[in-house]
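Undergrad: With the input below, show me the fold.
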Amino acid sequence: MKFLKSLKPLMLVVALFGSLGITQQVLAKDKFIFANSSPYDTLDPHVIYDVGRVASRLNLYDGLLRWLDNPPKLEPWLAESYDISADGLKYTFVLREGSTFHDGTPVEAKDVVYSIERILALKKGAFSLFSKSIAPGSTKALDARTVEFNLNEPSSIFLATVPAIHVVNSDLVKSKEVDGDWGGVWLSKNEAGSGSFELTRYDPAIGFQAKRYADHFMGWGDKYLDEIEFRTVVEINSRVLGLLNGDFHGTDGYLPQDQVKRLAASDNVYVMEEESMRIFYSIIHNGRKPFDDVNLRKAISYSFDYDAFIDNILSGSVARNPVPLPNNIWGAPEGVGGYTYDLEKAKEFLTKVKQPIPEITLGALAGYGQTEQAAALLQNGLNKIG
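TA: Coordinates of the predicted model:
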């Protein structure tokens, strides 16, 4: 079953960043503290690929391209230019001059090659984006500043996935490898990037701190932060109170609407609401019993009160998404009705389930109040159909 929506995420963050969210307007002079709802249990940029831990990847590392602004535009980053062959199989990127890792060594094509090979070898994080299009060993460093990707088949989305190749310092990571682990143990607790901030402290139970990398190739201008801290604060009330009291300068927008309204009423907090491509959905493993029966999956899907979730729990701040793609993404199908809240249909499909149905446990994400509310709403609907 899926109940999806395009989020207008409230990332409660300082306006200085120009990010989406809720921000505490009284900002410490040169340090930004963000209260995160999920833990930073690893810093490895090729292992993580989720919204909750995106801050470590985007601040400590760079990619060849990067999504910027809203609506998002794909812009050159470590690469100054790229070329696509006529057959769509060869993508050649030229790295900009002057980009360096935090230890001062230059970012080179060999580092890009090592990074994509590492992603393919680890089979984690962004691996699924490249597993079909790029074969191990097919990416080449033509010279120090030129890297060539040779695709298995033409891909209309390849450029859009390139920002997920966060480039690591290959010489440094190789020096930390143990028993062929691609430096995994070391990189889970340290960093080897060229990003705008460099790591100063990390504790998986607390979060991470970083300082401004003064030599970042994009420059800084006259307005910048010297330090950032992303702190794990799972408890919702602690994040809200910390923001109101000025202990934190930002948090994400996955908060119950009553808490969002509470923050919006404060003179010191700014709630930024912008359209995004984030979706909210529940996951059912259709390869496991009893969910391998399509009738049970349909019964569950008709048992969720979509309108109540959107209009009452989320105060109409989202749009219904009937398919697993954001409404505003290229290629999203139009005119798909999706499931509705219909208990009679749910009961009808439930009677068609042949196998015994054991007790079902609904899981919610710790620190994400909206997922707990959604689980309770689904539980209510399922109880009504027996």
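Undergrad: Please make it C-alpha for all contacts and neighbour counts, starting now.
TA: Fine.
Undergrad: Show me the helices in the stretch 101-250 of the chain, by range?
TA: Using DSSP state H, counting those that start in this stretch, the helices of the stretch 101-250 of the chain run over 109-122, 127-130, 158-161, 170-175, 184-187, 236-245.
Undergrad: Out of those helices, indicate the one that is most buried.
TA: Among the helices of the stretch 101-250 of the chain, helix 109-122 has the highest mean neighbour count (mean count of other C-alpha atoms under 10 Å), at a mean of 22.
Undergrad: Run the chain-centre distance for it.
TA: 20 Å (C-alpha atoms, centre = their mean, to the nearest Å).
Undergrad: Same check on stretch 243-259?
TA: 19 Å.
Undergrad: Using TSV, lay out the helices of the stretch 101-250 of the chain together with distance to residue 251.
TA: TSV is the format used below for the helices of the stretch 101-250 of the chain (distance: least, C-alpha to C-alpha, whole Å):
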stretch	distance to residue 251
helix 109-122	29
helix 127-130	28
helix 158-161	27
helix 170-175	32
helix 184-187	26
helix 236-245	7
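Undergrad: Tell me which of those helices approaches residue 294 most closely.
TA: Evaluated with C-alpha to C-alpha, the helices of the stretch 101-250 of the chain place helix 127-130 nearest to residue 294, the distance being 26.0 Å.
Undergrad: which secondary structure elements does the closest one contact?
TA: helix 109-122 (3 or more C-alpha pairs under 8 Å, 6 or more residues apart in numbering; DSSP states H and E).
Undergrad: Would you mind listing the outside residues contacting the helix it packs on?
TA: Helix 109-122 is contacted by residues 46-47, 95, 125-127, 130-131, 136-137, 139-147, 165-170, 182 when judged by C-alpha atoms under 8 Å, 6 or more residues apart in numbering.
Undergrad: Let's see this one next, to set against the first:
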Amino acid sequence: MTFLKQITAAALLASTTLAGQAFAEGGTLVIATTQTPRHLNGSVQSGIATAVPSTQIFASPLRYDENWEPQPYLAESWETSADGLTVTLNLVSGATFHDGEPIEAEDVAFSILNTKEHHPFKSMFEPVESIDTPDTQTVVINLSKPHPALLLALSPALAPVLPKHVFGDGQDPKSHPANSAPVGSGPFMLEEFTPGEAIVLKKNPNFFIEGRPKLDEIVFRIVGDPSALLIAMENGDADMYPFMAGSQEIRRLEKDDDLAITTEGYAAVGAINWLAFNTASPKLSDVRVRQAIAYAVDRDFITKALHRGVSSPQRGPIIESSPFFDETIPAYDVDLDKAKALMEEAGFGDGMDLTVDYIPGPKEQQQSVAEYLKSQLKKIGINVTVRAAPDFPTWAGRVGGHDFEMSMDVVFNWGDPVIGVHRTYLSDNIRQGVIWSNTQQYANDKVDSLLNQAAVELDTEKRKALYGEFQQVVATDLPVYWINSLPYHTAYNKKLLNPPQGIWGAMHPMDMVEWSE
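TA: Next up is the predicted model:
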């Protein structure tokens, strides 16, 4: 298996050396992945493909430990006012960007406002009304209303701090050339980014946390063929495989004595595999058609047979492990007679044709389910065409551009519903060209009201009641049919110390990861 020809000699050596070999000066970590990011700027792009390298390149105001407690990062301390309307960040002194320029309050303010305006998670910073910078080390975030998810939103994967002198030059933040050649302040610096092949990151020698990072280099090896990725892990050509969700992959790598397999590192992710409906489609605008499809799909078959028991059924928009999940939500257990009756009521008793897309790469969670839908929905008169995409950007362009009827998708809760759930269901988050927003084009005034109330409610029990009512409404409207939670695992070489197992997993700075001996 060939490796990227243009990467540095050190990276090439690392890729052909047995994983786990001791390195005299920090060494190289090779991370295997199937996804190519559009670019590396997590301020304007969500998703695993961007977040894992982005959190190594960019630092953020805060970081979180495994107990969900915020920890200092670029902000050495912070304070929230009694009324919840002001959060003050006190920045560390002496921190610099990779180009040597100092990190100042203006950079943090610029970054938060840039993320607010251009990131697909519109609700994440929506209450941020203004930001004051009384001096170079103080950031005062003024909120229009209390925001219970704000500190979590200041995490690495959600709030990268950008250099204003690079990104604030007036160019479109979403297509800025620096997105693919970013200057950050994180533990690693971009050496090379060749889409479809590899991302090479070098140690930041001037990182503001003394003694870190431990590694000299991180190489993201992009392997389009999942089978080849497994071989790379088994042969020692790669050292870590995060966000692994396939049952065959998990069980195969569990047999390798040189690898450790863990489910730790995904507590805040809340990944849900679902079938999205374009509610603006004439065929799917009638809720009875969407409900008919739900009654025709068998979650148990998908999780127990297609996924070989490694995934769990998911009945609603909030991950079932969350304290905000409503156990009473309708499950839509299989009932083909009811499904046929609903199709008849909707005027489609003679059937219809529909197309389903899926994310390329994770076949078991995506393509296999899409192909199952083709056979299962035929039982209620729906002829399904499974439409493949040659790569992730193509799929993202279709779904973000609303050029689809149905699509398999994987969407994260991101720790708090305000961050990861609201974006899918708020009507003001219907955003052309943006994935993982309200790509279903779903609009319901009651849902908007409930979510907007929950976004400012600081009392946990009251928030729970609001989210319970929200779940009941969307379970009736079904802009999405929720299928299963993803069984994310990380495989890594046993000689690797401090693998990323916090609440954000690999979407967290790997400045403490190192090789033993």
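Undergrad: Give me the TM-score for this pair.
TA: Once the chains are laid over each other, their TM-score by TM-score structural alignment, normalised by the length of structure 1 reads 0.84; 354 aligned residues with a C-alpha RMSD of 2.3 Å.
Undergrad: now the contacts of helix 109-122 of structure 1: which count as buried?
TA: Among those, those scoring as buried are 46-47, 95, 125-127, 130, 139-141, 145-147, 165-170, 182 (criterion: 16 or more other C-alpha atoms under 10 Å).
Undergrad: quick one, which of the helices of the stretch 101-250 of structure 1 is nearest to residue 73 of structure 1?
TA: Checking these against residue 73 of structure 1 by C-alpha to C-alpha gives helix 158-161 as the closest, at 9.8 Å.
Undergrad: in structure 2, what residues pair with the closest one?
TA: Aligned using TM-score structural alignment, helix 158-161 of structure 1 spans residues 150-153 in structure 2.
Undergrad: Now the matching stretch on structure 1. Mean distance?
TA: Superposing on structure 1 places stretch 150-153 of structure 2 at an average distance of 1.8 Å from its equivalents, by mean C-alpha distance after the TM-score superposition for structure 1.
Undergrad: what about the aligned residue in structure 1 for residue 344 of structure 2, neighbour count?
TA: When structure 1 is aligned by TM-score structural alignment, the residue opposite residue 344 of structure 2 is residue 351. For residue 351 of structure 1, the count of nearby residues is 11 (other C-alpha atoms under 10 Å).
Undergrad: same deal with residue 331 of structure 1?
TA: Count around residue 331 of structure 1 with other C-alpha under 10 Å applied: 9.
Undergrad: Per the alignment, it pairs with which residue of structure 2?
TA: Using TM-score structural alignment, residue 331 of structure 1 lines up with residue 324 in structure 2.
Undergrad: Residue 277 of structure 1 looks like it's in a helix, true?
TA: No: Residue 277 of structure 1 is assigned coil when assessed by DSSP: H, G, I helix; E, B strand; the rest coil, not a helix.
Undergrad: Contact partners for the closest residue to it other than its chain neighbours?
TA: Nearest residue to residue 277 of structure 1 in three dimensions, chain neighbours excluded: residue 326, at 5.4 Å (C-alpha to C-alpha, 6 or more residues apart in numbering). Residue 326 of structure 1 is in contact with 5, 6, 277, 278, 279, 332, counting by C-alpha under 8 Å, 6+ apart.
Undergrad: Kindly report the same for residue 206 of structure 2.
TA: Contact analysis of residue 206 of structure 2 by C-alpha under 8 Å, 6+ apart lists 96, 98.
Undergrad: 10 Å instead?
TA: For residue 206 of structure 2, the contact set (C-alpha atoms under 10 Å, 6 or more residues apart in numbering) comprises 94-100, 185-188, 212-213.
Undergrad: Check residue 384 of structure 1 too.
TA: For residue 384 of structure 1, the contact set (C-alpha under 10 Å, 6+ apart) comprises 303, 343, 346, 347.
Undergrad: Let me see the contact set for the second one.
TA: Contact analysis of residue 343 of structure 1 by C-alpha under 10 Å, 6+ apart lists 299, 300, 301, 302, 303, 304, 305, 349, 381, 382, 384, 385.
Undergrad: what residue of structure 2 takes the place of the last one?
TA: In this case it means residue 385 of structure 1. Match for residue 385 of structure 1 (TM-score structural alignment): residue 380.
Undergrad: and its match, how many neighbours does it have?
TA: Number of residues near residue 380 of structure 2 (other C-alpha under 10 Å) recorded here: 25.
Undergrad: Same question for residue 272 of structure 2.
TA: As a burial measure, residue 272 of structure 2 scores 26 neighbours (other C-alpha under 10 Å).
Undergrad: Grab the nearest non-local neighbour of it.
TA: Counting by C-alpha to C-alpha, 6+ apart, the residue nearest residue 272 of structure 2 is residue 485, at 4.5 Å.
Undergrad: same question, residue 82 of structure 1
TA: Residue 82 of structure 1's closest residue in space is residue 93 (C-alpha to C-alpha, 6+ apart), at 4.2 Å.
Undergrad: how near is the one you found to residue 128 of structure 1?
TA: 22 Å (C-alpha to C-alpha, to the nearest Å).
Undergrad: and what of residue 184 of structure 1?
TA: Going from residue 184 of structure 1 to residue 128 of structure 1 by C-alpha to C-alpha gives 19 Å.
Undergrad: does residue 342 of structure 2 sit in a helix or strand, and which one?
TA: Counting by DSSP states H and E, the element that carries residue 342 of structure 2 is helix 336-345.
Undergrad: how far out from the middle of the chain is that helix?
TA: 36 Å.
Undergrad: average offset between it and structure 1?
TA: Here the mean offset of helix 336-345 of structure 2 against structure 1 after fitting is 1.9 Å, by mean C-alpha distance after the TM-score superposition for structure 1.
Undergrad: For the match of helix 158-161 of structure 1, give me every contacting residue.
TA: With C-alpha under 10 Å, 6+ apart as the test, stretch 150-153 of structure 2 has contacts from 60-64, 68-70, 78, 80, 87, 112, 124-128, 143, 147, 158-159, 268, 414-416, 418-419.
Undergrad: what sits against the match of residue 344 of structure 2?
TA: 295, 296, 299.
Undergrad: which of those lies closest to residue 243 of structure 1?
TA: For the contacts of residue 351 of structure 1, the minimum distance to residue 243 of structure 1 (C-alpha to C-alpha) is 41.2 Å, reached by residue 299.
Undergrad: corresponding residue for the closest one in structure 2?
TA: Counting by TM-score structural alignment, the partner of residue 299 of structure 1 is residue 292.
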